[in-house]
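> using only what follows, build the 3D model:
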Amino acid sequence: MSLPKIDEVRNLSEEELDEQIVATKRLLFDLRFQKGTRRLEKSHQFKHTRHRLAQLMTIERERQLQKASSH
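Alright, predicted model coming up:
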């Protein structure tokens, strides 16, 4: 499984972006919980999920800065 591409994130609307951020944070919480209870089977999911969250938050920040500079 390859890492997610940032181009997929750039095409999301504001609402979809917010939903994806919340869902990814929830998934990361669930993965941490599984790790704590020793039920985590695919440890590489941490890397992919953190990478995805970083992409989502980067695009969110880019849009915030773009709005601020256009005002």
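> rest of the way, CA atoms for contacts and neighbours
OK.
> list the buried residues in the helix or strand harbouring residue 22.
Secondary structure from DSSP states H and E places residue 22 in helix 14-36. Buried residues in helix 14-36, counting neighbours by 16 or more other Cα atoms under 10 Å, are found at 17, 20-21, 24-25, 27-28, 31.
> which helices and strands does it pack with?
When contacts are defined as 3 or more Cα pairs under 8 Å, 6 or more residues apart in numbering; DSSP states H and E, helix 14-36 packs onto helix 44-70.
> please give the structure of this sequence too, so both can be compared:
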Amino acid sequence: MNKMKVNEIRNLSTAEMNEKVAGLKEELFNLRFQLATGQLENPMRIHEVKKTIARIKTVQREEELKAAKKA
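Next up, the predicted model:
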């Protein structure tokens, strides 16, 4: 999976975002396991996955704050 842009993330529904985060966390776990066992080919992938998780969580938080402001 390539780096997701913020515009792509904003077009996802909340359920899709949660699903993406869960999948990325699982991928991150596997990457860390590969790193520990010396099988990881691209160590920068860990960095990319962590940043993508952070981007999704940021967009989720923005939507929460926007909804709270309307209420």
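> quick one: TM-score?
Superposed pair, TM-score by TM-score structural alignment, normalised by the length of structure 1: 0.90. Supporting alignment: 70 aligned residues with a Cα RMSD of 1.3 Å.
> so what's the spatially most central residue of structure 2 up against?
With distances taken as Cα atoms, centre = their mean, residue 53 lies nearest the centre of structure 2, 2.2 Å away. Residue 53 of structure 2 makes contact with 21, 24-25, according to Cα atoms under 8 Å, 6 or more residues apart in numbering.
> count the neighbours of residue 71 of structure 1 for me.
Per other Cα atoms under 10 Å, the neighbour tally for residue 71 of structure 1 reads 5.
> do residue 51 of structure 2 as well
Residues near residue 51 of structure 2, counting by other Cα under 10 Å, number 14.
> wait, residue 60 of structure 2 touches residue 14, no?
Yes: counting by Cα atoms under 8 Å, residue 60 of structure 2 touches residue 14, with 7.3 Å between them.
> list residues touching both of these two?
By Cα under 8 Å, 6+ apart, residue 60 of structure 2 and residue 14 have no common neighbours.
> before we move on, the earlier item: including distance to residue 66 of structure 2, could the contacts of residue 53 of structure 2 go into CSV?
Shown next, in CSV, are the contacts of residue 53 of structure 2 (distance: Cα to Cα, whole Å):
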residue, distance to residue 66 of structure 2
21, 21
24, 25
25, 26
